[in-house]
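Student: Here you go, sequence then predicted model.
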Amino acid sequence: MGDPRKSRRKWEGPGMPWLSQALKSEQKIMGDYGLRNKKEIWLARTIVTGYRHMARSLLALPPAERAVREKQLLGKLYKLGLLKSEQSTIDDILGLEEESLLERRLQTIVHRKGLARTIYQARQLIVHGHIAVGGRKITSPGYIVKRDEEDSIDFYPTSPFKNNPPTAGQGEVNVEQKGN
């Protein structure tokens, strides 16, 4: 297992990080999902690559064992929300992109549900402890929300936003009133 004080990184960086096309696409993904740094993209890419590798390794197994393991992997990815239906196939796993995993992050789902005005505000609300999943406070924006937890995302009971959620006009200064 190794020394717990010397943990390994959980992501694999790009082979050629300075390609202009890669830089542009990573920058766009960072803006779309409100990511703090590119390591979050690389982590998602590494996780999805691992799932695709598992799917490819299933193809080499004997048919009886393959059917059992394929069902397990498909069930797991469906519960995570990475696959659209329970009748998905290995081809669907091989077609996964990192965006499908980034869509399952708590930060993204909080923004999509309308609990935050922007993706960046969603990150801040999570880090500051205002968001709960199933009544449990989650402070990690990268938390992968499972399909059955998605409906239980709400403000933490002691959060001041529970009764007064952020709205589109909150915090903005009216220019006409400012001059008077």
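Tutor: Right, received. Where do you want to start?
Student: from here on, contacts and neighbour counts on C-alpha atoms
Tutor: Fine.
Student: show me what contacts the most centrally placed residue in the chain?
Tutor: The centroid of the chain falls nearest to R105 when counting by CA atoms, centre = their mean (2.1 Å). Residues near R105 by CA atoms under 8 Å, 6 or more residues apart in numbering: 141-145.
Student: and for the helix ranked longest in the chain, what are the contacting residues?
Tutor: With secondary structure taken from DSSP state H, the chain has its longest helix at helix 38-58. Residues outside helix 38-58 that contact it (CA under 8 Å, 6+ apart) are 10-14, 26, 29-30, 35, 66, 69-70, 73, 90, 93-98, 101-102.
Student: Below is an additional structure, to be compared with the one above:
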Amino acid sequence: MVKKLTKQYETPSEGWSEERIQEEDQLSEEYGLKNKREIYKAQSELRALRREARKLASEDDEERRKEVIGKANRLGLIREDAGLEEILTLNVTDILDRRLQTAVNRRGYSDTANEARQLVNHGHVYVDGQKVTVPGYMLTQEEEKKVEVQLPEPSEEPEETGEAEEVEETENTEEESEEQEGEE
């Protein structure tokens, strides 16, 4: 039996909203996102966390409440002593700030968010000694301290290519001058 794949995100319900589209474009540019799907994933993750917090606010399950607050704290979204109300005040930028790509950019390893994305995709970023090639990887607070970037060494191309062209040009001119002398 083949497992049916499901989307990890929900798309907006309305087809066209200029305000929403402008906001998404601004987020995409600020965080160097590949496409709007990444924004939708962050929104869906936030929506699920908020949904769980609202559900727990009406119930008396203290153990589950501590688990949800602990998860949000490990991700660095809220303080350790915060309550469920703090989870309800989160927005999508709080989720996007926890991405590996954003952490690499904010630490100064890259000049732009798109360059940070490229560093992650090309395998130059290590989290706790493990290579991570997913720009959308959600960092925990502990992992954020262990992010390392091993920048590639610039390749040194020999200067001979320019000299070789000059040598060929001088040889051609010598051959041409010999041919001209031979014709005379």
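Tutor: Looks like it arrived, so ask away. All values derive from a computational prediction rather than experimental measurement.
Student: Any chance you could compute the TM-score here?
Tutor: The TM-score (TM-score structural alignment, normalised by the length of structure 1) is 0.81; 154 aligned residues with a CA RMSD of 1.4 Å.
Student: So which bit of structure 2 is the longest helix of structure 1 matched to?
Tutor: In the comparison with structure 2, helix 38-58 of structure 1 aligns to the range 36-56 (TM-score structural alignment).
Student: superposed on structure 1, where does the matching stretch end up, distance-wise?
Tutor: Stretch 36-56 of structure 2 differs from its equivalent in structure 1 by a mean of 0.4 Å after superposition (mean CA distance after the TM-score superposition for structure 1).
Student: Tell me the residue in structure 2 aligned with S140 of structure 1.
Tutor: Checking TM-score structural alignment: S140 of structure 1 goes with V134.
Student: right, and the secondary structure at its match would be what?
Tutor: coil (DSSP: H, G, I helix; E, B strand; the rest coil).
Student: Surely it is in contact with L119?
Tutor: No - applying CA atoms under 8 Å as the test, V134 of structure 2 and L119 come out as separate, 10.2 Å apart.
Student: Which of these two has more residues huddled nearby?
Tutor: Set V134 of structure 2 next to L119 and count neighbours by other CA atoms under 10 Å: L119 wins out with 23 against 16.
Student: for the closest residue to A132 of structure 1 other than its chain neighbours, what are its contacts?
Tutor: Nearest non-adjacent residue to A132 of structure 1, counting by CA to CA, 6 or more residues apart in numbering: Y156, 4.9 Å away. For Y156 of structure 1, the contact set (CA under 8 Å, 6+ apart) comprises 129-132, 135-137, 162.
Student: What about those residues, which one has the most neighbours?
Tutor: I131 (31 neighbours).
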